[in-house]
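Engineer: let's see this in three dimensions:
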Amino acid sequence: MVAALRPRPYRSVLYIPGSKERALDKARELDCDAIIFDLEDAVAPDEKANARALLARVLAEADFGGRARIVRVNGLDTDWGREDAIALAAAIRAGAMVDAILVPKVSSPADLDTVAALVPDIPLWAMMETALGMLNAAAIAAHPRLEGMVMGTNDLARELGSRFRQDRLAMQAGLGLCLLAARAYGRIIVDGVYNAFKDEAGLMAECEQGRDMGFDGKTLIHPAQLAIANAAFAPSEAEIDLARRQIAAFEEAKAAGQGVAVVDGRIVENLHVATARQALARAEAIAERAK
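Structural biologist: Here you go, the predicted structure:
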């Protein structure tokens, strides 16, 4: 049975280095829906152990409000991945608040199995950033412990040998495969990062592209990107108004014994009403997160 999509918003998913105490403290006040506490790429090799201990303490003591707390561990093929998972399991037992563990470079369901065994009961997320991962996206999405998927477009571009294009032509096949897999199994899926954090127009265009494709939100590398992502992946006032009118018109038509309604010159059927209810649920979840 396919899991239902969660109403919790994931418009803005911000990477924070697990080794930077000041950044971890500041994150509690940032307007993001989720935080990826990173023990992998953002942490130098000689800081891995310190970052692991610091993050365990912070997640036990700090209040991050309604923001989802996701920890990205190092890969299990590195010197640090297994210790990350073991330390996280111990920290969670001791009271650290962790909503999910993000596993890097997932190329098959087997890459999730070891982490699932080391850290029981906590949802897993998969970094989708390898060519093999794209080809195995459906099998990965079907993993019973998986809750979400994160596009790792930088690593994917490196593996493909592709050049940057504003339209992300080289990414389209992988993005589409992962989106199809996520939706088939009811998983959350967020788009990859936009590297030029001072380029607001470029970020906005990529957010709009991701939103129109169907992503739940976007991973971000800088707090300056939050407002644009939050706006792009939230239902607009016009969309909320239309959703309400579609639901009202359809209910009125149904009460009159009709199977369809008409709003703004367009047919409204059951499927449109379901989409409208999803939009209102997202808007309500965003408002709740902001409290």
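Engineer: can we go C-alpha only for contacts and neighbour counts from here?
Structural biologist: Noted.
Engineer: can you count the residues close to residue 32?
Structural biologist: Around residue 32 sit 26 other residues, with neighbours defined as other C-alpha atoms under 10 Å.
Engineer: how near is it to residue 233?
Structural biologist: As for residue 32, its distance to residue 233 is 12 Å (criterion: C-alpha to C-alpha, to the nearest Å).
Engineer: here's the other one to compare against:
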Amino acid sequence: MPSIARPLRSVLYIPGSKPRALDKARGLAADAIIFDLEDAVIPEEKVAARDTLRVALAEGGYGSRMKIIRINGLDTEWGADDAAAAAEMGAEAILLPKVNAPADLDALAKICGDIPLWAMMETPLGLLNAAAIAAHPKLQGMVMGTNDLNKDLQTRTRTDRLPLMTGLGLCVLAGKAHGVALIDGVYNAFKDDEGLKIECDQGRDMGFDGKTLIHPAQLDVANAAFSPSAEEADLARRQIAAFEECEATGQGVAVVDGKIVENLHVATARETLAKLEAIEKLKAE
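Structural biologist: Okay, here's the model as predicted:
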């Protein structure tokens, strides 16, 4: 299960072929970085991008940000070499695009060894197999590829993302069942903070741990949306205090704001405060 000591509120894509972008990422307030060798790199630069990324990761400076490398698919001419190179770069996970079934992860694991794997969930077949994919022993994270889903499902783009709800929900259920990190898809209009906030809030309400981002300008909105609010933190503290007082005195049932507080509420409250503490540690770095 993803550790609460490792917030994943903001997961920023950075092209593996751009030294300037790779350097700038060292100072950005992202919880995780996806160093991209796939969509963000044109075919003519894909081979050279491996060396560019290798040099950047060897130089370090990314602090506690989680380092994930997205390779090209193993069905492409670059995929296998990407995987072999990524396995030697010191990344914390390798992200495979267009995962359709557990066998895709098996093939990657044969190349990458013990490195944790992440899966792009962006095809109809992958969504139908979400539970089996999430159960893979090397899988630690699932990333929604909503642009590809929109294309394959032939949907219209809607603010409420109604056409994607079935697929998103299947992945949330699968991820929660198997303790896998869940990262929502990108929001393409990187200058539209209001629209981004609506989509972040929706993803957070659904149970996603964070959101993939295409531009640094989106970081503040995502970090705020996936952080416990002051009100949530206050409620969590009061729930814990009320429950512990009832336990200590052996009297009655804990009640906060007119609502009964049970064990499950206290567990959620403690998770909220632990997440908040982990976020504050990140800010202090």
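Engineer: and the TM-score between them?
Structural biologist: Scored by TM-score structural alignment, normalised by the length of structure 2, the superposition of the two chains gives a TM-score of 0.97; 284 aligned residues with a C-alpha RMSD of 1.1 Å.
Engineer: what about the strands in structure 2?
Structural biologist: 10-15, 32-36, 66-70, 93-96, 117-121, 139-144, 181-184, 210-213, 255-256, 259-260 (DSSP state E).
Engineer: give me the mean deviation of the fourth one from structure 1.
Structural biologist: Taken over the aligned residues, the distance from strand 93-96 of structure 2 to structure 1 averages 0.5 Å (mean C-alpha distance after the TM-score superposition for structure 1).
Engineer: give me the stretch of structure 1 that that strand matches.
Structural biologist: Structural correspondence for strand 93-96 of structure 2: residues 100-103 of structure 1, per TM-score structural alignment.
Engineer: please apply the same query to the first one.
Structural biologist: Correspondence between strand 10-15 of structure 2 and structure 1 is established over residues 12-17, with TM-score structural alignment as the criterion.
Engineer: circling back: reformat the strands of structure 2 as TSV; add mean neighbour count.
Structural biologist: Written out in TSV, the entries for these read as follows (neighbours: other C-alpha atoms under 10 Å):
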stretch	mean neighbour count
strand 10-15	26
strand 32-36	24
strand 66-70	24
strand 93-96	26
strand 117-121	26
strand 139-144	24
strand 181-184	26
strand 210-213	27
strand 255-256	15
strand 259-260	11
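Engineer: now distance to residue 56 of structure 2 too, for those, in a markdown table please.
Structural biologist: Putting these into a markdown table (distance: least, C-alpha to C-alpha, whole Å) gives the following:
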| stretch | distance to residue 56 of structure 2 |
| --- | --- |
| strand 10-15 | 12 |
| strand 32-36 | 10 |
| strand 66-70 | 12 |
| strand 93-96 | 16 |
| strand 117-121 | 21 |
| strand 139-144 | 23 |
| strand 181-184 | 25 |
| strand 210-213 | 20 |
| strand 255-256 | 51 |
| strand 259-260 | 52 |
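Engineer: among these, which is nearest residue 219 of structure 2?
Structural biologist: Closest to residue 219 of structure 2 of those, according to C-alpha to C-alpha: strand 10-15, at 6.2 Å.
Engineer: average gap between the match of strand 10-15 of structure 2 and structure 2?
Structural biologist: After superposition onto structure 2, the mean distance of stretch 12-17 of structure 1 to its aligned counterpart is 0.3 Å, using mean C-alpha distance after the TM-score superposition for structure 1.
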